[in-house]
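K.L.:
sequence and predicted model, in that order:
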Amino acid sequence: MFKIGEFSRLSRVSVRMLRHYDQLGLLTPSQTDSFTGYRYYSADQLPRLNRIIALRDLGFSLEQIAEMLDEDVSAEQLLGMLKLKRADVEQQMQTEQERLSRLEAQIKQMNQAANHTKYDVILRDIESELVGTYREVAKDDNRIQEMFDLVEIYIAGYENARADKPPFTIYYDDEYRDEEIDCEVCVPLKYAIPENESIRVRKTPKQFKVACVIHVGNYLNIGQAYNALLNWIDSNGYQMKGLIREIYLKYGADGLEFELPQTYLAQESNQYVTELQLAVEKL
């Protein structure tokens, strides 16, 4: 028999933890002196103690370990508990991996911001333009891409009608929306073509005093450009006057059965170039 201190040294488990295991009923001393209160442990208790240590290392709580060490728990039930714990650990790993990915993206974004010139906002006038357009309340951004495809396919049916200019989107909502987006996609034309029930042909009005800013990279980070535009308007004593436009100076277009102007096509999303345009007026 070993006193608690001796058993602690040999098992490499602190006296405090041995007492805690005793209080929980996980590992009670083989014998307790009724007069002195000393706890005594035997060598044949080491396998149970080692199992407690191993299960704790696997992430089980002491309450779960008590249930697993219950003599009435079958091997099949114990295996089931281990499998459930494995699934729990796998889910935790996935969650942490996703968090790590978000951290890495944030670090990359901050490094890029530190290494690149800040957004420059300029004021200029925007000329009128002949365009083929399609407007609807789009379900989401993917639907907006489909709307562009519809217009491009329709225009491709008319010989040499597509102008060598970038397409753009006009947003009509009074607030930001990532679903049910009231927007109009516009594709430049060299000449007027017939309309159909969906696609219209019109000239956009000339605009004066338009605040413009360029965003380079994929659309996930375009919010930075919007923030720069907002800060510039506020800092320079302007207010919004018109609708927001996104002009796609470099963009991706895969899967179409005809060629688009190569001047504006990009192979990778980090090569995209988008100009934000917003008419403003002095306060």
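P.N.:
Sure, I can see it.
K.L.:
make it CA atoms for all contacts and neighbour counts henceforth
P.N.:
Will do.
K.L.:
tell me the contacts of residue 62?
P.N.:
For residue 62, the contact set (CA atoms under 8 Å, 6 or more residues apart in numbering) comprises residue 56.
K.L.:
same thing but at 10 Å, please
P.N.:
Each residue near residue 62 by CA atoms under 10 Å, 6 or more residues apart in numbering is listed here: 21, 24, 26, 52-53, 55-56, 68.
K.L.:
please apply the same query to residue 206.
P.N.:
By CA under 10 Å, 6+ apart, the contact list for residue 206 reads 125-129.
K.L.:
nearest residue to the middle of the protein?
P.N.:
residue 102 (6.9 Å; CA atoms, centre = their mean).
K.L.:
for it, helix, strand, or coil?
P.N.:
Under DSSP: H, G, I helix; E, B strand; the rest coil, residue 102 falls in the helix class.
K.L.:
contacting residues around it?
P.N.:
Contact partners of residue 102, counting by CA under 10 Å, 6+ apart, are 96, 108.
K.L.:
one more: residue 146?
P.N.:
Residue 146 sits next to 138, 152 when contact means CA under 10 Å, 6+ apart.
K.L.:
can you tell me how far it is from residue 197?
P.N.:
According to CA to CA, to the nearest Å, residue 146 and residue 197 sit 17 Å apart.
K.L.:
sorry, back to before: filter the contacts of residue 206 to the buried ones?
P.N.:
Taking 16 or more other CA atoms under 10 Å as the criterion, what is buried in the contacts of residue 206 is 126, 129.
K.L.:
ok, and here's another one to check against it:
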Amino acid sequence: MFGIGDFARLGLVSVRMLRHYDAIGLLRPAHVDPVTGYRSYRADQLSRLNRVVALKDLGFTLEQVRAIVDDEVSTEELHGMVRLRRAELEARISADLARLRGVEARLRAIEREGGMGTADVVVKKVAPMRVAELSALAPSYEPESISPVIGPLFGELCARLDAAGVTPAGPSVAYYLPEGDGPVRVHAAFPLSAEPPAGGGLRVVTLPAIETAATLLHHGSMDGVGSTFQALAHWIEENGYRSLSLGREVYLHCPEEEDAWVTELQIEVARPGTAP
């Protein structure tokens, strides 16, 4: 058998941890000297220790760990728990990174307040557009809510267009419609030059013309689109226009590197002096 110090080194844990596990009945020594109180462990107890540490590191409480190891969880079951926990952690990390990107985008917007040029704002008429589209709900307008929805929508839409043998007639388009005070319906669309065959799972609609749209190009990842939209909003007010609705995002150039993206932002407006 092994003394507590040697067993701790073999198990890659601290002596203090082993004493704590003994105190709560999670891992008892194989033998305790009645005179000296020295604890001794058998090599086969490393198996239980490994399970205890693995489960604890997966986020289970010690009470939960005790229940699981007492049920003699198998190696296969442990691997399943690890896979599940990994998926949960990856999802949490992804959400945290998205939230961090959102904070950084807000800070950039704050830094650019009053300093972002709007000389390139173009006021124009947008023609009606026949599109194939898919839509889904997002919890809010926040980038960390929109991104996980719009990406898969465009992926699925591309797959359905390919399956139907349809080639888009222009750059992709996104627009958003609020549903109540919280959720937002995200629409992902591609313009069409001809009607797709029936039965392809595609919703075909005509986006109406926008008589007067204030437009501005956003350069870079959509994580930072907020500051460009806000600059456009300032320009609209400062030049006497009145916003009617958020128009569309037209993805003019979307290479693999998102920092090189070019997106036209459109807001439907009424010209100065137009009655509400």
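P.N.:
The structure has been received and is ready for your questions. These figures come from a predicted structure and were not determined experimentally.
K.L.:
aligned partner of residue 279 of the first structure in the second structure?
P.N.:
Matched by TM-score structural alignment, residue 279 of the first structure corresponds to residue 268 in the second structure.
K.L.:
now the strands for the stretch 1-150 of the first structure?
P.N.:
Remark: strands assigned in the stretch 1-150 of the first structure by DSSP state E, counting those that start in this stretch are 2-3, 31-32, 39-41, 122-126, 129-138.
K.L.:
can you report how many residues lie near the residue mapped onto residue 234 of the first structure from the second structure?
P.N.:
In the second structure, residue 234 of the first structure lines up with residue 237, judged by TM-score structural alignment. When neighbours are defined as other CA atoms under 10 Å, residue 237 of the second structure has 12 of them.
K.L.:
for residue 237 of the second structure, helix, strand, or coil?
P.N.:
Judged by three-state DSSP, the three-state class of residue 237 of the second structure is helix.
K.L.:
test my guess that it contacts residue 214.
P.N.:
No. Using CA atoms under 10 Å, residue 237 of the second structure is not in contact with residue 214, being 11.2 Å away.
K.L.:
any residues in contact with both of the two?
P.N.:
What both residue 237 of the second structure and residue 214 touch, as defined by CA under 10 Å, 6+ apart, is the set residue 243.
K.L.:
any idea how far residue 273 of the first structure is from the aligned residue in the first structure for residue 228 of the second structure?
P.N.:
Under the alignment (TM-score structural alignment), residue 228 of the second structure pairs with residue 225 in the first structure. Applying CA to CA, the value for residue 225 of the first structure to residue 273 of the first structure is 11 Å.
K.L.:
same check on residue 75 of the first structure?
P.N.:
62 Å.
K.L.:
which one of these two is surrounded by more residues?
P.N.:
Set residue 75 of the first structure next to residue 273 and count neighbours by other CA under 10 Å: residue 273 wins out with 20 against 10.
K.L.:
skipping its backbone neighbours, what lies nearest residue 269 of the second structure in space?
P.N.:
Using CA to CA, 6 or more residues apart in numbering and skipping the chain neighbours, the partner closest in space to residue 269 of the second structure is residue 243 (4.4 Å).
K.L.:
can you give me the buried ones in the helix or strand hosting the one you found?
P.N.:
Here residue 243 of the second structure sits within strand 242-253, counting by DSSP states H and E. Neighbour-count burial for strand 242-253 of the second structure, counted by 16+ other CA under 10 Å, picks out 242-243, 246-253.
K.L.:
buried residues in stretch 128-136 of the second structure?
P.N.:
If you call a residue buried by 16+ other CA under 10 Å, then stretch 128-136 of the second structure has these buried ones: 130-136.
K.L.:
closest to residue 164 of the second structure out of those residues?
P.N.:
Of all these, residue 164 of the second structure sits closest to residue 132, with 11.4 Å by CA to CA.
K.L.:
contacts only, for residue 258 of the second structure.
P.N.:
Residues near residue 258 of the second structure by CA under 10 Å, 6+ apart: 219-223.
K.L.:
so where do the helices sit in the second structure?
P.N.:
Here the second structure has its helices, by DSSP state H, at 4-11, 15-23, 45-57, 62-70, 75-112, 143-163, 225-238.
K.L.:
among the ones you listed, which is nearest residue 257 of the second structure?
P.N.:
Of all those, it is helix 143-163 that lies closest to residue 257 of the second structure, at 14.8 Å by CA to CA.
K.L.:
and the nearest residue to residue 198 of the first structure once chain neighbours are set aside, what does it touch?
P.N.:
Excluding its sequence neighbours, the residue lying closest to residue 198 of the first structure (CA to CA, 6+ apart) is residue 134, at 6.2 Å. Counting by CA under 10 Å, 6+ apart, residue 134 of the first structure touches 144, 147-148, 150-151, 169, 183-187, 197-201.
K.L.:
just the buried subset of the residues you listed, please.
P.N.:
Counted by 16+ other CA under 10 Å, those give 144, 147-148, 150-151, 169, 183-187, 199-201 as buried.
K.L.:
could I get those residues as a markdown table with distance to residue 115 of the first structure?
P.N.:
A markdown table is the format used below for those (distance: CA to CA, whole Å):
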| residue | distance to residue 115 of the first structure |
| --- | --- |
| 144 | 32 |
| 147 | 36 |
| 148 | 34 |
| 150 | 39 |
| 151 | 38 |
| 169 | 30 |
| 183 | 34 |
| 184 | 35 |
| 185 | 34 |
| 186 | 34 |
| 187 | 34 |
| 199 | 43 |
| 200 | 44 |
| 201 | 43 |
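K.L.:
counterpart of residue 165 of the first structure over in the second structure?
P.N.:
So residue 165 of the first structure corresponds to residue 170, using TM-score structural alignment.
K.L.:
tally of neighbours for the residue lying closest to that match once chain neighbours are set aside?
P.N.:
Distances taken as CA to CA, 6+ apart put residue 191 closest to residue 170 of the second structure, at 5.7 Å, once the chain neighbours are dropped. By other CA under 10 Å, 21 other residues sit near residue 191 of the second structure.
K.L.:
mind putting the strands of the stretch 1-150 of the first structure in CSV, distance to residue 155 of the first structure included?
P.N.:
Shown next, in CSV, are the strands of the stretch 1-150 of the first structure (distance: least, CA to CA, whole Å):
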stretch, distance to residue 155 of the first structure
strand 2-3, 91
strand 31-32, 92
strand 39-41, 88
strand 122-126, 23
strand 129-138, 8
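K.L.:
out of the ones you listed, which is closest to residue 64 of the first structure?
P.N.:
Using CA to CA, these put strand 39-41 closest to residue 64 of the first structure, at 23.4 Å.
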